[in-house]
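Visitor: Let's see this in three dimensions:
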Amino acid sequence: MTASSTDRPAAPGGEPLRGRDLALLLVAAAALQAIAWATLLALFSAGLMGYGLHDLADTLLYHFYAASFALGRRPYADLAVEYPPLANLVFLLAPSGGSVAEYERWFSAAMMAATTAAAVLTTAAAAAAWRSAGRALAVAVAYAGLTLCAGALPLNRYDAVVALTLAAALLWLAVRRPLPAAVSLGLGFALKLTPALLLPLTLSVRASRRTRALALAGFLLAATLPFVPFLLDDGAGAALPFTYHSRRPLQLESVLGSPWVAGALTGRAQPRVVHAYGSQNFAGGGPDAVAAASPWLLALGTAGVYALVWRRRRTLSAAPGLLPTAALAVLLVAVCLSKVLSPQFLIWTFPVVALCVAQPLRLARVAAAATALATLLTQFEFPARYWDLVDLQPGPLALLLARNATLVVAAVLAVIAVARLQPPESPPSTSTS
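Guide: The predicted model follows:
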């Protein structure tokens, strides 16, 4: 099946946006974020969200870590920290000497700033890729919409900083700078590992072999240097961010756990839910087997997406503005095939979802809209109805199944969009013979 002419994106045309126009767009992106946060805070203050601003937040754990660091306890050597090294710096953004409530206020303010910065960088990426003020503004509006869809999640988890590194990488890719893009992903890896999944995209940009080799070296340095002091201090302890997550069981909210969710909803099964590794998980032979297979499924799934990316490498190299479509496919396939799917994981997708909203490819836009819907459904389930979900109540189970099905649909659409990528249309030649 061949793509129709409407599936073929037009090449970015015209000159880059003028400095004044770009500045206005970036200010608009920040202002839209301020409006989104003001709206959310007003809704929480009025008690209209169905849950509290800091319900089931990770900030209690972050405060414990930050207070322990302030007392001289060393990460990994004296304190079992399951996060990579740069996350420890994020925990220190808020003062830990006071109450947990004070820490939460400061931490939430820092995550608002990180989300706003990510929205600004993502808008700049759209302006650089498409040279269109209209598309860049659409991206800014989309990012504000995603903030509203997520509710309190970005305030209580440090994943907004992870999204910021992805936004920076996408901006560098939009201007064909694979080295700083790879460094941004390396820093993201030292925050939460997952950004490494997008490293191959930095090699899709048209560049010399030397530049690509430098990009790979830049990623490795940025990804590994933060680990070095802790490896020298306690090598086994510094490996905890890897070993901890490799041992995790099948999480209740994961897409791979959906068969057991469906079984509980229909009454055909009574799965056993246990608490471990900071989450609620399915226990038993079947869930354990799926959890063991998950890393292999994830590797095969992402490899399959990158096989498509390789076949479309010339198109992506010619039009870096299409790279977010490939990035969305990679992230969604990884999310769907992971044995762990915590609600905050969807925050990582915000930069690529916002950029895909402004894509000329219809399938990419629909995949982005489906991901935004999945984010909204997640907020309806977590944290307001989370303990009802753990108790396997029908309403939350149905909501979770709908969210997971929406994610699968979004992933499939994003993969098909990558498979259908076509070289951008070139402006008609005006030469005469």
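
Visitor: Every contact and neighbour count from this point should use C-alpha atoms.
Guide: Noted.

Visitor: residues in contact with the residue nearest to Leu297 when sequence neighbours are not counted?
Guide: In space, and not counting its chain neighbours, Leu297 is closest to Leu337: 6.2 Å by Cα to Cα, 6 or more residues apart in numbering. Residues in contact with Leu337 (Cα atoms under 8 Å, 6 or more residues apart in numbering) are 255-256, 294-295, 297-298, 301.

Visitor: Quick check: Ala182 touching Ala169?
Guide: Yes. The criterion here is Cα atoms under 8 Å, and Ala182 meets it with Ala169 at 6.8 Å.

Visitor: out of these two, which sits in the busier spot?
Guide: Ala182 (36 against 31; other Cα atoms under 10 Å).

Visitor: Do a quick rundown of the helices in the stretch 251-400 of the chain.
Guide: Along the stretch 251-400 of the chain, counting by DSSP state H, counting those that start in this stretch, helices occupy 258-266, 285-311, 313-318, 323-337, 350-357, 362-381, 386-390, 394-419.

Visitor: deepest of these, which one?
Guide: helix 350-357 (a mean of 30; mean count of other Cα atoms under 10 Å).

Visitor: helices and strands around that one, which ones?
Guide: On a contact count with 3 or more Cα pairs under 8 Å, 6 or more residues apart in numbering; DSSP states H and E, helix 350-357 meets helix 100-130, helix 133-150, helix 159-174, helix 323-337, helix 362-381.

Visitor: Identify the residues contacting the third one?
Guide: Residues from elsewhere that reach helix 159-174 (Cα under 8 Å, 6+ apart): 111, 114-115, 117-119, 121-122, 124-126, 128-129, 154, 178, 180-185, 187-188, 191-192, 195, 202, 205, 320-321, 324, 344-345, 347-352.

Visitor: Might you report the residue contacts of Leu198?
Guide: By Cα under 8 Å, 6+ apart, the neighbours of Leu198 are 185, 327, 330.

Visitor: want to put them side by side, so please do this one too:
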Amino acid sequence: MLWLLTHDRYALLGSGGVSREVSRLYHGWYGVLRHGAFPSGDRLWQYPPGAGGVLLSPALLPGLTYFQAFVTLTLLTDALIALALARAGTRPDRSLGGAALWVAGLPLLLHIPLARYDVQVTAFAMLSLLLLGRSGRASGVFAALGALVKVWPALALLGTPRGRTTRAAWTAAALTTATLLALVTALFRAPFDFLRQQGGRGVQIESLGGTVLILARRAAGRPMRTRYQYGAVEFVGPHVRTVALSSLALTALAFALLLLWRLRARRWTPATPYDAALAAVLLFTVTSRVISPQYMVWLVGLAAVCLTSRHTTQRPVAPLILAATAVSTVEFPAYYAEVVAGTWAGCALMSLRNGLLVCAAVLSFTRLWRSGRPVPGQGLAGSWTGGWRLLNG
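Guide: You can find the predicted model right below:
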């Protein structure tokens, strides 16, 4: 991955576009943040205030350039994740499959993970899940830290066992969030400007809605109309707003389904919090208006956490995620021009990648839903007994 990063000037590796994200965009934001302000009026700044801490972290290594320090910290985070997965996998009734999945799966994204801060974000969510069995409060703190960087790690708390664990984790997350937001507000200017930029996003060409638009326009013989805005190539023109609103409606439906699962689930295993987090992030990813290749880092990480437990229901989902990850790097950076131009090759790549993600999301949620049912023959009394045991640890 490091070798690819140092040779990304080649066309198939993105002609320098991957590493440019750190050396230009992140470094530019770093210059603003170190003067006590968040980027204001910048359409590319669409991240919660916690992202500022990640972008300022290269200052911890003053002997290196910003790019070198950022990549070094990303590699250290990668090593921390691998160590945490390996340690979790050596416990009784656990498996080293999670560590193997992470070590083998992350390089499928080539050099992209080293030039984005999604490895750091994923680390917060993964550590939140892995710590849940030991300390609900620590789990809540890490979930909150991740959510302040990129929101989605809050979903790590969706499957916490009912009772004391849920109260401890959710309370710790709420207190951590409130405390850090108050601190950021006191120390920085315009910490919430990202909300204005996020609301203006359209339909990215790599999203599921983008695939629908590509196929519809190819079938109708109409030219592709795209524009680089909000940090991505997005569709413009007729029906785009309808597709964007449909994506938001599907996201709301996904949230409702997850909430319904939470309310109706009667069975919890040690892997249920892991499985719920993966199912939730998959559902929110496929219904999003944006599915960038680096999003696959999240899914590989959560799938790896699932595979640390022998009780997981998500074992068949992991190969689908790995396949979608491999296709993602064929689509970007190798054949991104084909996708932007909307050629049949680009259509095929996006249909395959997003089709795999949809299959993974449906399979993941279906298996999560079934795992929450009472054991056959246990009956209502048994489910109440199981619930009482969960409440009392």
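
Visitor: how much space is there between the aligned residue in the first structure for Arg227 of the second structure and Asp288 of the first structure?
Guide: Aligned counterpart of Arg227 of the second structure in the first structure: Val274 (TM-score structural alignment). From Val274 of the first structure across to Asp288 of the first structure, the span is 12 Å (Cα to Cα, to the nearest Å).

Visitor: Go ahead and list the helix or strand containing the counterpart of Ala51 of the second structure in the first structure.
Guide: With TM-score structural alignment defining the correspondence, Ala51 of the second structure maps onto Ala87 in the first structure. In the assignment (DSSP states H and E), Ala87 of the first structure maps to helix 85-91.

Visitor: how big's the offset between that helix and the second structure?
Guide: Once fitted to the second structure, helix 85-91 of the first structure is off its aligned match by 1.6 Å on average (mean Cα distance after the TM-score superposition for the first structure).

Visitor: in that helix, what counts as buried?
Guide: Buried residues in helix 85-91 of the first structure, defined by neighbour count with 16 or more other Cα atoms under 10 Å: 85-88, 90-91.

Visitor: check contacts around the spatially most central residue of the second structure.
Guide: With distances taken as Cα atoms, centre = their mean, Trp298 lies nearest the centre of the second structure, 3.6 Å away. Trp298 of the second structure makes contact with 118-119, 122, according to Cα under 8 Å, 6+ apart.

Visitor: Report how many residues lie close to Val340 of the first structure.
Guide: 24.

Visitor: want to throw the helices of the stretch 251-400 of the first structure into TSV with distance to Leu173 of the first structure?
Guide: Converted to TSV, the helices of the stretch 251-400 of the first structure look like this (distance: least, Cα to Cα, whole Å):
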stretch	distance to Leu173 of the first structure
helix 258-266	35
helix 285-311	15
helix 313-318	10
helix 323-337	8
helix 350-357	12
helix 362-381	18
helix 386-390	38
helix 394-419	17
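
Visitor: nearest to Met49 of the first structure, of these?
Guide: helix 362-381 (9.1 Å; Cα to Cα).

Visitor: wait, isn't Ser139 of the second structure in contact with Ala169?
Guide: Yes. Using Cα under 8 Å, Ser139 of the second structure is in contact with Ala169, at 6.0 Å.

Visitor: what about the two, which has more around it?
Guide: Using other Cα under 10 Å as the criterion, Ser139 of the second structure and Ala169 rank with Ser139 on top: 29 against 25.

Visitor: any idea which helix or strand carries the more buried one?
Guide: Following DSSP H and E, the helix or strand that holds Ser139 of the second structure is helix 136-150.

Visitor: How far off centre is that helix?
Guide: Chain-centre distance of helix 136-150 of the second structure: 14 Å, with Cα atoms, centre = their mean, to the nearest Å.

Visitor: again, but for stretch 367-376 of the first structure
Guide: 12 Å.

Visitor: Relative to the second structure, and after superposing, what's the average distance for it?
Guide: Counting by mean Cα distance after the TM-score superposition for the first structure, stretch 367-376 of the first structure comes out at 1.0 Å.

Visitor: okay, and that stretch goes to which residues in the second structure?
Guide: Mapping stretch 367-376 of the first structure onto the second structure (TM-score structural alignment) gives residues 317-326.

Visitor: show me what contacts the counterpart of Thr185 of the second structure in the first structure?
Guide: Alignment note: Thr185 of the second structure maps to Leu231 in the first structure; criterion TM-score structural alignment. For Leu231 of the first structure, the contact set (Cα under 8 Å, 6+ apart) comprises 237-239.

Visitor: For Leu231 of the first structure, give its distance to Ala239 of the first structure.
Guide: Leu231 of the first structure sits 8 Å away from Ala239 of the first structure, going by Cα to Cα.

Visitor: cool, and Leu137 of the first structure?
Guide: Distance of Leu137 of the first structure to Ala239 of the first structure, computed by Cα to Cα: 42 Å.
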